[in-house]
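Participant: coordinates only, sequence not included:
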């Protein structure tokens, strides 16, 4: 991305690679890209990834690039690969010391990158992620009041983070990542749908995550989001169970944390949309009976390991 639009000298400043991911977001993508261009921080590399959008997103991205005379890397897929594969592909082109991913319906505040880079530069080398708070908006850009379930704070180890209601604490758009962490722990897990929570947990096995107190970006909630689309519910269920199988056997966790984590995530299936929609989805989903069964086992207090043995005996999908 052109780094002189603010009239600032980028020499000597760490490069930040921003990856903007797009899938059928023609109505919002220009707002996202403008928010990247409007960053006060001057040394930014922009990479735009379109994952085979079926709307006019690709044409609008090209139009935005030409009209704003922006230097960037634009990759347009001819088949849909999913968010994790798309981000892993983008990482191959990232040259920055720091890395930011943002969906093309969200909006960065102008000082987001600058303030988090400043915080990184005075932090210890074992801090690999800095995250901040965020503002929730709807499809029209109006603010949606939200209830903050936990107090934001620094996280220094795996079990510390896992012990909280961690799902959704750290929202990807609010984050700046030290890019070298991917060389140390590996890239996004392409078998999962929720790429970010898995990444935070893997990072915390060896490194630290730091909270910086600011409102970093606007996170747009749409009715077509993954957790509100019935046709993708089976995929979401599979991914969550894969996530459970991957993390709940971790050596850093106590039995109580394993059991609590299992209960929390199975109950999460219940509240993905809302209770009414969840029961409607049960009827349509081929794994519906066993989803109910898992929820019942968690509610009755079965441990994760007991649930695995029972479900394997019944032939239910639970990854090892």
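Facilitator: Thanks, I have it. Every value quoted in this text rests on a predicted model; they were computed, and no experiment measured them. Numbering: from 1, shown residues only.

Participant: drop to CA atoms for contacts and neighbour counts, all remaining ones
Facilitator: Fine.

Participant: could you point out which element follows the strand or helix carrying residue 256?
Facilitator: In this assignment (DSSP states H and E), residue 256 forms part of helix 255-270. Going down the chain from helix 255-270, the next helix or strand is helix 275-284, by DSSP H and E.

Participant: ok, residues contacting the longest strand along the chain?
Facilitator: If you go by DSSP state E, the chain has its longest strand at strand 208-220. Strand 208-220 is contacted from outside by 105-109, 111-112, 116, 119, 126-139, 141, 152-157, 173-174, 200, using Cα atoms under 8 Å, 6 or more residues apart in numbering.

Participant: Alongside the first one, take a look at this:
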């Protein structure tokens, strides 16, 4: 065991009482022997802390941190990883489930890669509230990417966040997650992929749970802080561009975000995204000039997005 690198699993809990036992059991069932497990509770208001205390009593090797007040995912995670000592860091939300070989497989892949690789990610199975199979990440988001993925993370969503295992140096270089943001994934990908390479493991290692309280369910609701965070990250990304491919990739992302912001009635964010698109692309394409004009006058065409959602997703 002493020759194996220490892996720190930062278990983030906020009102996950319904899912907490299978989540923690999945960490304890890992075949990888050299683990440091830190449970961070962000002031849950359900029965989560009582369940955590049961596990702490039964498994004294577990460590526990309470945030003291509700601080959000980014700050709670930073508290956890900064208290850890592992060579590798796993950000684990306690509504998800790790498969038993998860950490062993990813550490083994890291041991075959050079130090320029900062992140290993994998395929995942999406499950429902009741743990029923929904679909595989690789079926919906393909193809995966390896190596220098900076342009690709600007262009599109393809990494399932809970499948990532990262070198400690990555978090040290970045200073952890940006605590001003409402969510961490996009910003972490942009900043880490600028310096480090990514490797894909084409194996299902994780079950990601989709439920009504999932962060992404209200992404484009008016006033949602997630969209404002996306805008902030896009501005950061614009300062990191080096090539024409990267510029086009960010422009593609901005078009997508601006469309959805406008058609969901987020007129302020849509305007700022369209302005950034003009700066990045040099000029606004005709369609986006039209959207910009409609957006300035707050012409509500949200019914078109609702019709599309019903056609595309049956809702």
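Facilitator: Thanks, I have the structure now. Here the structure is a predicted model, which is why all the values come from computation and not from measurement.

Participant: Give me the TM-score for these two chains.
Facilitator: The pair, once superposed, lands on a TM-score of 0.81 when counted by TM-score structural alignment, normalised by the length of the second structure; 280 aligned residues with a Cα RMSD of 2.6 Å.

Participant: that older thread, run through the neighbouring helices and strands of the helix holding residue 256 of the first structure.
Facilitator: Identification of packing neighbours for helix 255-270 of the first structure by 3 or more Cα pairs under 8 Å, 6 or more residues apart in numbering; DSSP states H and E yields helix 158-162, helix 233-247, helix 288-300, helix 304-314.

Participant: what's the mean distance for the longest strand of the first structure versus the second structure?
Facilitator: With mean Cα distance after the TM-score superposition for the first structure, strand 208-220 of the first structure departs from the second structure by a mean of 0.6 Å once superposed.

Participant: How far off centre is that strand?
Facilitator: Per Cα atoms, centre = their mean, to the nearest Å, the displacement of strand 208-220 of the first structure from the mean C-alpha position of its chain is 13 Å.

Participant: And stretch 142-152 of the second structure, by the same measure?
Facilitator: Worked out by Cα atoms, centre = their mean, stretch 142-152 of the second structure lies 15 Å from the chain centre.

Participant: Return the residue of the first structure aligned against residue 177 of the second structure.
Facilitator: In the first structure, the residue matched to residue 177 of the second structure (TM-score structural alignment) is residue 188.

Participant: Repeat that for residue 92 of the second structure.
Facilitator: Correspondence of residue 92 of the second structure to the first structure, assessed by TM-score structural alignment: residue 102.

Participant: For whichever strand or helix holds its match, name the packing helices and strands.
Facilitator: Following DSSP H and E, one finds residue 102 of the first structure within strand 98-103. Contacts defined by 3+ Cα pairs under 8 Å, 6+ apart place strand 98-103 of the first structure against strand 16-22, strand 176-178.

Participant: for that strand, the distance to its chain's centre please.
Facilitator: 10 Å.

Participant: Kindly report the same for stretch 77-86 of the second structure.
Facilitator: 17 Å.

Participant: And the contacts of that stretch?
Facilitator: Contacts of stretch 77-86 of the second structure (Cα under 8 Å, 6+ apart): 5-8, 10, 12, 36, 38-40, 65, 67, 89, 91, 168, 176-177.

Participant: For those residues, which PyMOL command selects only the ones that are buried?
Facilitator: Only the buried entries of the contacts of stretch 77-86 of the second structure go into this PyMOL selection, using 16 or more other Cα atoms under 10 Å:
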select buried, resi 6+7+8+10+12+36+38+39+40+65+67+89+91+168+176+177
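
Participant: Quick one: neighbours of the equivalent of residue 9 of the second structure over in the first structure, just the number.
Facilitator: Taking TM-score structural alignment, residue 9 of the second structure has residue 18 as its aligned residue in the first structure. A count of nearby residues for residue 18 of the first structure, using other Cα atoms under 10 Å, gives 24.

Participant: Quick check: the gap between residue 18 of the first structure and residue 84 of the first structure.
Facilitator: Separation of residue 18 of the first structure from residue 84 of the first structure (Cα to Cα, to the nearest Å) stands at 15 Å.

Participant: Also residue 144 of the first structure?
Facilitator: 28 Å.

Participant: Can you pick out the residue with more neighbours from the two?
Facilitator: Each of residue 144 of the first structure and residue 84 has its neighbours counted (other Cα under 10 Å); residue 84 has more, 19 against 13.

Participant: For the more buried one, which non-adjacent residue is spatially closest?
Facilitator: residue 190 (5.0 Å; Cα to Cα, 6 or more residues apart in numbering).

Participant: Equivalent analysis for residue 113 of the first structure, please.
Facilitator: Closest residue in space to residue 113 of the first structure, ignoring its immediate chain neighbours: residue 41 at 6.2 Å, by Cα to Cα, 6+ apart.

Participant: Give the aligned equivalent of that neighbour in the second structure.
Facilitator: Residue 41 of the first structure maps onto residue 32 in the second structure, by TM-score structural alignment.

Participant: That match: which element?
Facilitator: Applying DSSP H and E, one finds residue 32 of the second structure in no helix or strand.

Participant: wait, what's in contact with it?
Facilitator: 101, 103, 104.

Participant: quick revisit: the helix holding residue 256 of the first structure to helix 233-247, inter-axis angle?
Facilitator: Interaxial angle, helix 255-270 of the first structure versus helix 233-247 (axes from the mean of the first three to the mean of the last three Cα atoms, to 10 degrees): 170 degrees.

Participant: tell me the SS of residue 45 of the second structure?
Facilitator: Here residue 45 of the second structure is recorded as coil under DSSP: H, G, I helix; E, B strand; the rest coil.

Participant: Which residue, other than its chain neighbours, is closest to the residue mapped onto it from the first structure?
Facilitator: Here residue 45 of the second structure is matched to residue 54 in the first structure, going by TM-score structural alignment. Nearest residue to residue 54 of the first structure, sequence neighbours excluded (Cα to Cα, 6+ apart): residue 24, at 6.1 Å.

Participant: That neighbour contacts residue 59, correct?
Facilitator: No - the pair residue 24 of the first structure / residue 59 is not scored as a contact, 11.5 Å apart, by Cα atoms under 8 Å.
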